[in-house]
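J.: Structure for this input, please:
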Amino acid sequence: MQATSTRSQRLALRIGIALLALLLLLVLVVVFFPWDRLREPVNRYVSEKTGRKFEITRRLDVDLGWRSATVKLDGIEFANPSWARDPYLVRAERAEVDIRLWPLIKREVVIPRLMLVSPMVGLQMEQDGKRTWALGKDTSDEGTVPTIGQIQIDGGSIDFLAKHLGVDLHADVNFDSSKGEMPLSYRIKGTYQRQPLTAQGRTGNVMQLKAEGQPPFPLEIDATAGQTKLKAAGTVAGLSGLDGIDASFDLRGQSLGDLYKLLGVALPETSPYALSGRVGKRAAIWEVKDMKGKLGLSDIAGEMQFDQGQKVPRLSGALKSQVMDMDDLGPLIGLPPTARSAKAVEGVTPPPSVDQVKRPTRNGAEKVLPTATLDFERLRAMNADVRYTADRIRNVRELPLDKGSVHVKLQDSVLTLDPLDLGVASGKLVGAIRIDATKTPADIRASIEVRAMQLNRLIPKVETLRTSFGRLDGRVNLSGRGDSVASWLGGASGDVSAITGRGQFSNLLLEFMGLDGAEIIKFLLGGDNNVTLRCAAVAFDVNKGVMSGRSLVFDTTDTVFHAEGSANLANETLDFVVRQEPKDMSILSLRTPLVIGGTFGSPSGGVKIQPLAARGLAALALGAINPLLALAATIETGPGEDADCQDVLKRARQPVSKAAIDGANKGKGAKQ
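T.: The predicted structure follows:
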């Protein structure tokens, strides 16, 4: 029994020694195997499998391990497919490639590290999915694209072409070990999204495309694409998906709208801007924090988030301005910036200003309403939920805005500004605007209320006459279809009205409006006085762009004014007649109806010739008899009567025509 056990132990020992010897022999074979003898067979095999020439030009060596192998290539040339512009995918003095062994069983190529010395790399992508770096004969096959972790480059150049994306870039790369943590410098020139691009910067000697568990590598960039300039410095964990970004940035350009083509973020058109802050990216979510800067003449600050992981990308955030300048709002509604806004940001070439851009004209008259078309592609490109607040609004000229806020929501191609809240003339303008871009032309609805605006602030030129008004209330409820502000208003229907109650008004201005010579002379000699404003209303029924006056009354203790007529929003023309009815007796009066016509861009005003001519002829005839009798023709007996203010305001509050009522009700649908 003991002998049997001893024999078993000896057998096991012999087997163990044999296996160890075999293992040692395999190690010696691996270590001393003349790998270079496989160079030609490898060249033929790779060329056959890929359908393009592959050649190790000088020497092949392999360091073989249990899990991976390091392939050392002294001289390498790997041709591109015949359809590519550059003849070589890669051509380098030397290369080292770490390859995972076990994934090869599943025909997957995993390269944790790729080192190239003085390479020339030609990368190209086609619209049909073909890529030069796909290793199979079918270069559109996803399964033939290797997974690369890290890339080390010691000098050389890289070309990348994607015509369907408007990308054609050439990069020169240099390595200098004396430059510390970022020894690799690069210069890029070409076109990106069909805009000229130049860039330069530095990075660490190892660039991580897909490297899990590795520390992020440093990166600096100074780039210009078209009129957009970017400076950034920080770290990046992975280049292939730009994952793990943590960097400071300085971004400036002519309009934030330009970022749509560059970055895919659908932002509105703006005045020139300069923004700085910190940007980070984790997985599919970009975050901008501590952002501050300028939009034209306005300051801007806040935080933003852009989620690319959803089916439709989503932008969210909160922005705030301490001071917002009205000159910066033009581009938001399709107008060029003013000269002040265009030149407000240093380091940015000023775009053409509103004074330099030739506005559309119609029949020789300048067009006022913005004609810039809505960008439906951008409205459908993403969703958004952004809040904006301005603590103070300046440079408001004739419109005394105090502060404002708006909640912008874009969901499934429907844009809403709700609530829209502006402080105007110590009162408020509140409401909502809705643009449904799922329809072409877009379905646009607006519902705006005017609350308690102080007229002496709303009309500062009258305020200089030391007048004191009451408050103004009103509303705008419009709906229609269009692809611009002009085309929408040109076909919109609904209700527009503004009313005011009791207040004060300049008598001097009133007498000028009534062409009362005696009253003007009296006030010039004795000073201006105020008269009481009993009530006023300006209200229109709007039907397919035609604003027909339904209640146009201005009633004071001195004179009552009645107007009739219309404004055509499509043609931008005016056609109004204003009739004055004085309530007092006066001489030297040439009161006659006022005619307001022309266009929005070039309005005209005058008096009706017939009544004025009749008084003039009468004065001439009486003057021929006795010069003093000529004054009789200018005597005004004062036939005007007080308006029924309750009836005036009632008619102003409610549209009359069915088209206006239907349009107004639909316009109210802008509110959620």
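
J.: contacts, neighbours, all on C-alpha from now
T.: Noted.

J.: residue boundaries of the helices in the chain?
T.: Remark: helices assigned in the chain by DSSP state H are 2-32, 39-50, 259-263, 339-342, 376-379, 455-458, 460-463, 485-491, 507-514, 517-526, 609-625, 645-653, 658-667.

J.: distance between the fourth one and the chain's centre?
T.: In this case it means helix 339-342. Remark: helix 339-342 is offset 18 Å from the chain centroid, using Cα atoms, centre = their mean, to the nearest Å.

J.: how about this one, so we can line them up?
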Amino acid sequence: MVTERLNYSRWARWQRIPRAVRWTGAVLVTLVVMLSLTLSITDWNFARANVASLLSAKLNRQVRIDGALTAKLLSSRPRVRVEGLKVGNPEWTEGDFADIERLVISINLRALLTGNLVLETLEVDNPKVAIISDLEGRNNFDFATKGNKSSRPPKLPIVRHFTMRGGQLYVSNAIHKLTFNGAIEASESPVRLEDEPFRLRGTGKLNGEPFALLFKGGPLANIKMDQPYAFDADVTAGKTQGTASGAFARPFDFGTLVTALDVKGENLAHLYYLTGLALPFTPPYRIAGELRSSDQHIVLHKLDGKVGSSDIKGEITVDLTNERPKLTAKLKSRSLNLGDLSPALGKGVAVDRKTGEVLDSVAPGDLPADKLLPTYEFQFDRLRKMDAEMSLHADSVQTQKVPIKSVDINLKLKDGVLVLDPIVFTLPQGKMAGTAHIDAREKIAKSKLDLRLTNVKLDQFKGKKMLEPPLDGMLHARMQLTGTGNSVHDIAANANGQLNAVVPHGEIRKAFAELTGINVARGLGLLLAKDQDRSTVRCGVAVLQVKDGNAQVEQMVFDTETVLIKGDGKIDLKSEALNLDIDGEPKKVRLLRLRTPITVNGTLRKPAVGIDKSDTAKQVGIAGALGALFTPLAAALAFIDPGLAKDADCAALLAEAEKALPKTKVSAVVATP
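T.: This next block holds a predicted model:
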């Protein structure tokens, strides 16, 4: 009776509990029992297909488990062991992304409950990983879905104890022309007194040149989340060598690092295949600095090095947050060798005739060429893959012939359009300044150039063996050209525009004969007395119209006290052939012919100055010469600098030319002395 009453009492209390609560409690108890039974299971082979399907959905790739799957989940450190794990590649490439013989993972459950993934143990046996990038920029290691792309370096979880045996890494990057086969070793355990360091060692090819990498990191055992992870790296790619010694600021986050960097090589342009940045052609270089990387920004602080014989300092930043990387550089040089800039224009750049690949920069004399203008075709397609802003200032400049005090260049590159504005070369007396614009958005680039010479004293140009300069006076000039092509020579070969120069007043000296190899001054009738060693130039003007690569002399005149010197001819910028004639027209009637026309032939690289001994040379009378001069002279002065028209000497020549204009249509007067 007592037992029946107790049972009835319990049943009554159970019945008083709401039915919904009773069912909920029963379900929860059942789930706990089933979960406990499930977590106690160690053999999970029956669930391999389901686990692989879950991983496939998570990674957007086919995942297979060909071996055993075991787990111990009822623990504060759940542990999973997988054998024969394979992660496939995306549809656009063959093979597997990863093939792992055995993988053991144990997780810190307490850390996981606080939102942090910490791997207490990570053991990997004989992993084979293939990292592949194709010409379209697709990466097989990008597991994001199409609308959720991220180029940020992966942030890996903390690993307490890490062991890897027999690791192999294969890298293939079609854009950077890189293939790499590496071996990875890392064996660490708290049981041993000394842990072996992490090592990645491998070899391959980069743009057809031998490539080698050695990466050494500290032991990963007992790593701290708030302490940097130190590493050393050595890279060799052809004749380029680089070393780095630093640390990842946050362990296992490859996007945050600080390292000392030292790189040397034959040509900065060769770094394109390592960095993806279109750097200029240079002579051999060596640069060092402190490299910092964080949140898609890479900064090279305290840059210090040499390019050729020029020193270089400054800071370089690379922003990777946009579709194209953007390079920003502020560079300074205490002593810049102007010749070190010439490879950037294609001068002395060697190209493999079979493959078309750029070789090392070499001295111009080492290349058989009859052209002064560089013929190397720039790889403008690289400019379309990045943006840039750069400034360069040189305190002093080393040159062989042209005296230059300082250089300032500002460069901007955006959307395949390169603008240099301004370009300033400051001379001891005067300066050259201008802009250059290269539109490389199409296969064949379009270029514009506008350069001015202002207040340039001619007496600062003289050979080392000359006692005095051959010319004196103030030179003003302007060159305005447009053209298409992918080399300096090609652009000039079809250029259009004009080139004008004015010397408001100056002198032609006896030393000019030393410069040309013949007595040009006496040939033109300038120097009559034996003791006369110079002749005054009242105003000199040269006007050249450029059309389809032919620079035609529209007007060339030097007004002296006794002779009006005229020039005619053209310069073929395609063949670089010179065909110029210079003659003197006496201002007063002379009984004797003391002048002989001067010719300038040859090429831009090797001009030849000679004397025209033919009897066919004829000269226009002084009035006709002045009359033909007026229009181009007035236009030239306005084009270069409107203020030059007010110069006393040039204004006088302009007035004489205007006065000599025929009032009615008359025949030209031909004088034969």
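
J.: And the TM-score between these chains?
T.: TM-score of the superposed chains, computed with TM-score structural alignment, normalised by the length of structure 1, equals 0.73; 583 aligned residues with a Cα RMSD of 4.9 Å.

J.: returning to that earlier point: could I get the helices of structure 1 in TSV, plus columns for mean neighbour count and distance to residue 355 of structure 1?
T.: Below are these laid out as TSV (neighbours: other Cα atoms under 10 Å; distance: least, Cα to Cα, whole Å):
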stretch	mean neighbour count	distance to residue 355 of structure 1
helix 2-32	12	78
helix 39-50	15	60
helix 259-263	14	25
helix 339-342	20	7
helix 376-379	18	27
helix 455-458	22	26
helix 460-463	16	25
helix 485-491	22	19
helix 507-514	19	32
helix 517-526	14	38
helix 609-625	15	37
helix 645-653	18	38
helix 658-667	21	34
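
J.: can you list those in a markdown table and add distance to residue 166 of structure 1?
T.: Below are the helices of structure 1 laid out as a markdown table (distance: least, Cα to Cα, whole Å):
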| stretch | distance to residue 166 of structure 1 |
| --- | --- |
| helix 2-32 | 49 |
| helix 39-50 | 28 |
| helix 259-263 | 10 |
| helix 339-342 | 28 |
| helix 376-379 | 18 |
| helix 455-458 | 50 |
| helix 460-463 | 52 |
| helix 485-491 | 31 |
| helix 507-514 | 62 |
| helix 517-526 | 69 |
| helix 609-625 | 64 |
| helix 645-653 | 55 |
| helix 658-667 | 42 |
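
J.: mind checking which of the ones you listed is nearest residue 535 of structure 1?
T.: Nearest of the helices of structure 1 to residue 535 of structure 1, taken as Cα to Cα: helix 645-653 at 6.0 Å.

J.: which residues sit against the closest one?
T.: Helix 645-653 of structure 1 has contacts (Cα atoms under 8 Å, 6 or more residues apart in numbering) with 497-499, 534-540, 550-551, 553.

J.: contacting residues around residue 93 of structure 1?
T.: Contacts of residue 93 of structure 1 by Cα under 8 Å, 6+ apart are 74, 75, 76, 116, 117, 118, 119.

J.: Nearest residue to it in space, please, no chain neighbours.
T.: Excluding its sequence neighbours, the residue lying closest to residue 93 of structure 1 (Cα to Cα, 6 or more residues apart in numbering) is residue 75, at 4.7 Å.

J.: quick one: contacts for that neighbour?
T.: 56, 57, 58, 59, 91, 92, 93, 94, 95.

J.: can you redo those residues as JSON lines with distance to residue 193 of structure 1?
T.: Shown next, in JSON lines, are the contacts of residue 75 of structure 1 (distance: Cα to Cα, whole Å):
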{"residue": "56", "distance to residue 193 of structure 1": "36"}
{"residue": "57", "distance to residue 193 of structure 1": "38"}
{"residue": "58", "distance to residue 193 of structure 1": "40"}
{"residue": "59", "distance to residue 193 of structure 1": "41"}
{"residue": "91", "distance to residue 193 of structure 1": "28"}
{"residue": "92", "distance to residue 193 of structure 1": "29"}
{"residue": "93", "distance to residue 193 of structure 1": "33"}
{"residue": "94", "distance to residue 193 of structure 1": "34"}
{"residue": "95", "distance to residue 193 of structure 1": "32"}
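
J.: Check those and tell me the two furthest apart.
T.: Within the contacts of residue 75 of structure 1, two members stand farthest from each other by Cα to Cα: 59 and 91, at 14.5 Å.

J.: Give me the more crowded residue out of these two.
T.: residue 91 (23 against 17; other Cα atoms under 10 Å).

J.: Touching, that one and residue 120? I think so.
T.: Yes - with contacts counted by Cα atoms under 8 Å, residue 91 of structure 1 reaches residue 120, the gap being 5.2 Å.

J.: Show me what residue 330 of structure 1 aligns to in structure 2.
T.: Superposed on structure 2 with TM-score structural alignment, residue 330 of structure 1 falls opposite residue 342.

J.: no, scratch that, I was asking about residue 202 of structure 1
T.: Using TM-score structural alignment, residue 202 of structure 1 lines up with residue 216 in structure 2.

J.: Could you measure from its match over to residue 201 of structure 2?
T.: For residue 216 of structure 2, the distance to residue 201 of structure 2 equals 9 Å [Cα to Cα, to the nearest Å].

J.: ditto for residue 386 of structure 2
T.: 31 Å.

J.: Between those two, which has more neighbouring residues?
T.: Neighbours were counted for residue 386 of structure 2 and for residue 201 using other Cα under 10 Å; residue 386 has more, 21 against 18.

J.: Let's check: the centremost residue of structure 1 is which one?
T.: A centroid search over structure 1 (Cα atoms, centre = their mean) returns residue 268, at 1.8 Å, as the residue closest to the centre.

J.: quick one: that residue from residue 258 of structure 1, how far?
T.: When distance is defined by Cα to Cα, residue 268 of structure 1 is 9 Å away from residue 258 of structure 1.

J.: what's the answer for residue 26 of structure 1, then?
T.: Taken as Cα to Cα, the span from residue 26 of structure 1 to residue 258 of structure 1 is 62 Å.

J.: Right, I'll leave it there.
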